[in-house]
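In: Any chance you could fold what I've pasted below:
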Amino acid sequence: MTEEPNLSARELIEQLTPALSRRRRVQAVAALVAGLAGAVFAATLWWSEPGPLPGRTHLAFAVLTAFCLAWTGYGGWLLTRRVPLFATDRVVAAWLGLAASVTTTAGLAAVAVQRGTGLAPTLAVGGLFVAAALALAVRAHHRRAELLRRMHELTRADPASSD
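Out: The predicted model follows:
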């Protein structure tokens, strides 16, 4: 009969490789591929538009391309992580979603004001997206804080981790 080695909490945490489950890796690949496809699609549309475009159209294409590249970067970053993330990935994704929601809502509101169309529906729908993204960001921050608190409790309570 072999005896299991007595590992400290810190050693257990360090042995949590791979850090991402298969499901999270699939999500990371999806973010990377979708972001890259979106960036290529937006940049191709932007580049192939005939004639001179108004400044706000250039801005819209640039923002859309930038958001897609951000998701591409997020997916690539997530795939390269080999350490426990303690929900950092969720926090980053939540902030990307919140930034996209706020920027899109602000842009659509500016267009609605410029055109003199209904600002209220734009703000109502945009507000729902912003509220949902904000709720996810708060939840992600709470989950990360919970995991970090638990890690500190485990490492503090473990006499072997104070070497």
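
In: alpha carbons only for contacts and neighbour counts from here, please
Out: OK.

In: The residue nearest to the spatial centre of the chain is in what secondary structure piece?
Out: In the chain, the centroid-proximal residue (CA atoms, centre = their mean) is residue 93; its distance is 1.3 Å. Secondary structure from DSSP states H and E places residue 93 in helix 88-115.

In: Another for comparison:
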Amino acid sequence: MTEEEPRLSAQEMIERLEPAMSPWKRVRAVVALLAGAAGAVFVAALWGSEPGPLPGRTQVAFAVFVVFCLAWMGYGGWLLTRRVPLFATDRVIAAWIALAASAVTTVMVVVVAVQRGTGLGLALLVGGVFVAASAALVVRARARRAMLLRRKDELTEEGGA
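Out: Next up is the predicted model:
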């Protein structure tokens, strides 16, 4: 560092690590909020407009998909209200939502495939790919968060010393 460069405080360094709400993160939050709301409305409308009584597993599937959409809507709303650095907490939450959605969907598709006696291999393969990809996102997001928190602690210690 040269004499002309201003020295940043620990708090300024922490804010540069991950600002409270970058424009890209704001766009992601709005997309999650709107997509979740639109998905919940669409699935609920489709569910409500089905003629006659639906089989139990179909009712469960509709309910689960509405819950997934509401989870993404809630995530988007939560993210938009954050005014402090999240240190990748948002990524961890999104990855866990994705993992839960892919795992539950895979289980539902596998159950239907077993009941019908067809397509079990394909259901397991495709579901396994989605579960593995979302599990990898969870691992990556947790590692990123841990790295940011370690760096924050280092900067806090340096700034306090």
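
In: TM-score of the superposed pair?
Out: After superposition, the two chains reach a TM-score of 0.91 (TM-score structural alignment, normalised by the length of structure 2), with 158 aligned residues with a CA RMSD of 2.1 Å.

In: mean shift of the helix holding residue 93 of structure 1 relative to structure 2?
Out: Compared with structure 2 after the fit, helix 88-115 of structure 1 shows a mean deviation of 0.3 Å (mean CA distance after the TM-score superposition for structure 1).

In: Make sure residue 84 of structure 1 is actually in contact with residue 10.
Out: No - in this structure residue 84 of structure 1 lies outside contact range of residue 10 using CA atoms under 8 Å: 11.5 Å.

In: what's the neighbour count on residue 156 of structure 1?
Out: By the criterion of other CA atoms under 10 Å, residue 156 of structure 1 has 14 neighbours.

In: ugh, wrong one, I meant residue 63 of structure 2
Out: Count around residue 63 of structure 2 with other CA under 10 Å applied: 16.

In: orientation of the helix or strand containing it relative to helix 89-116 in degrees?
Out: In this structure, residue 63 of structure 2 sits in helix 56-81 according to DSSP H and E. Helix 56-81 of structure 2 and helix 89-116 meet at an angle of 170 degrees, taking axes from the mean of the first three to the mean of the last three CA atoms, to 10 degrees as the criterion.

In: ok so, going back, what helices or strands is the following helix or strand past the helix holding residue 93 of structure 1 leaning on?
Out: Heading C-terminal from helix 88-115 of structure 1, the first helix or strand you meet, by DSSP H and E, is helix 119-157. Judged by 3 or more CA pairs under 8 Å, 6 or more residues apart in numbering; DSSP states H and E, the packing partners of helix 119-157 of structure 1 are helix 9-14, helix 88-115.

In: quick one, which of the ones you listed is nearest to residue 33 of structure 1?
Out: Residue 33 of structure 1 sits nearest to helix 88-115 of all these, at 15.2 Å, using CA to CA.

In: Who are the packing partners of that closest one?
Out: Here helix 88-115 of structure 1 is seen to pack against helix 55-80, helix 119-157 when contacts are counted using 3+ CA pairs under 8 Å, 6+ apart.
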